[in-house]
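> Structure here, sequence nowhere to be found:
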């Protein structure tokens, strides 16, 4: 099964900053990472958005 792509959203400013992929068979939980937010200007917690799924080919 190919991995699905998801958008990471900043928890502070709600900006959609990063796109990443994951295999739903291996990782069932929502991903959360601490990444740099260019809108906020510092490292913040980013979480996987539920409604912004991008289908990969």
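Noted; the coordinates are in hand. Computed from a predicted model, the values in this text were never measured in an experiment.
> all contacts plus neighbour counts: C-alpha atoms, from now on.
Fine.
> most centrally placed residue in this structure?
Nearest to the geometric centre of the chain sits residue 8, at 2.3 Å (Cα atoms, centre = their mean).
> which of the residues in the one helix or strand residue 43 maps to are buried?
Following DSSP states H and E, one finds residue 43 within strand 42-48. Judged by neighbour count (16 or more other Cα atoms under 10 Å), strand 42-48 contains these buried residues: 44, 46, 47, 48.
> one more structure, for comparison:
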């Protein structure tokens, strides 16, 4: 099974802080609460391409 590299972007400031490897058969966008160094707090990060 192949995987692809995607970025996680902060929903507050829009900066792309993290990259993750996900399988290609994933149909729902990943949304995780992570620390944003630009905002200085834990915010929701969503999958981008």
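Received it, and whenever you're ready, just let me know what you need. Here the structure is a predicted model, which is why all the values come from computation and not from measurement.
> what's the TM-score here?
Once superposed, the chains reach a TM-score of 0.91 (TM-score structural alignment, normalised by the length of structure 2), with 49 aligned residues with a Cα RMSD of 0.9 Å.
> picking up where we left off before, residues contacting the residue nearest to the centre of structure 1?
Contact partners of residue 8 of structure 1, counting by Cα atoms under 8 Å, 6 or more residues apart in numbering, are 16, 17, 18, 19, 20, 46, 47, 48, 49.
> What is the neighbour count of the nearest residue to the first one once chain neighbours are set aside?
Setting aside the residues directly before and after it, residue 16 of structure 1 is nearest to residue 9 in space (Cα to Cα, 6 or more residues apart in numbering), at 4.4 Å. Number of residues near residue 9 of structure 1 (other Cα atoms under 10 Å) recorded here: 23.
> who touches residue 9 of structure 1 in this structure?
Contacts for residue 9 of structure 1 (Cα under 8 Å, 6+ apart) come out as 15, 16, 17, 18, 46, 47, 48, 49.
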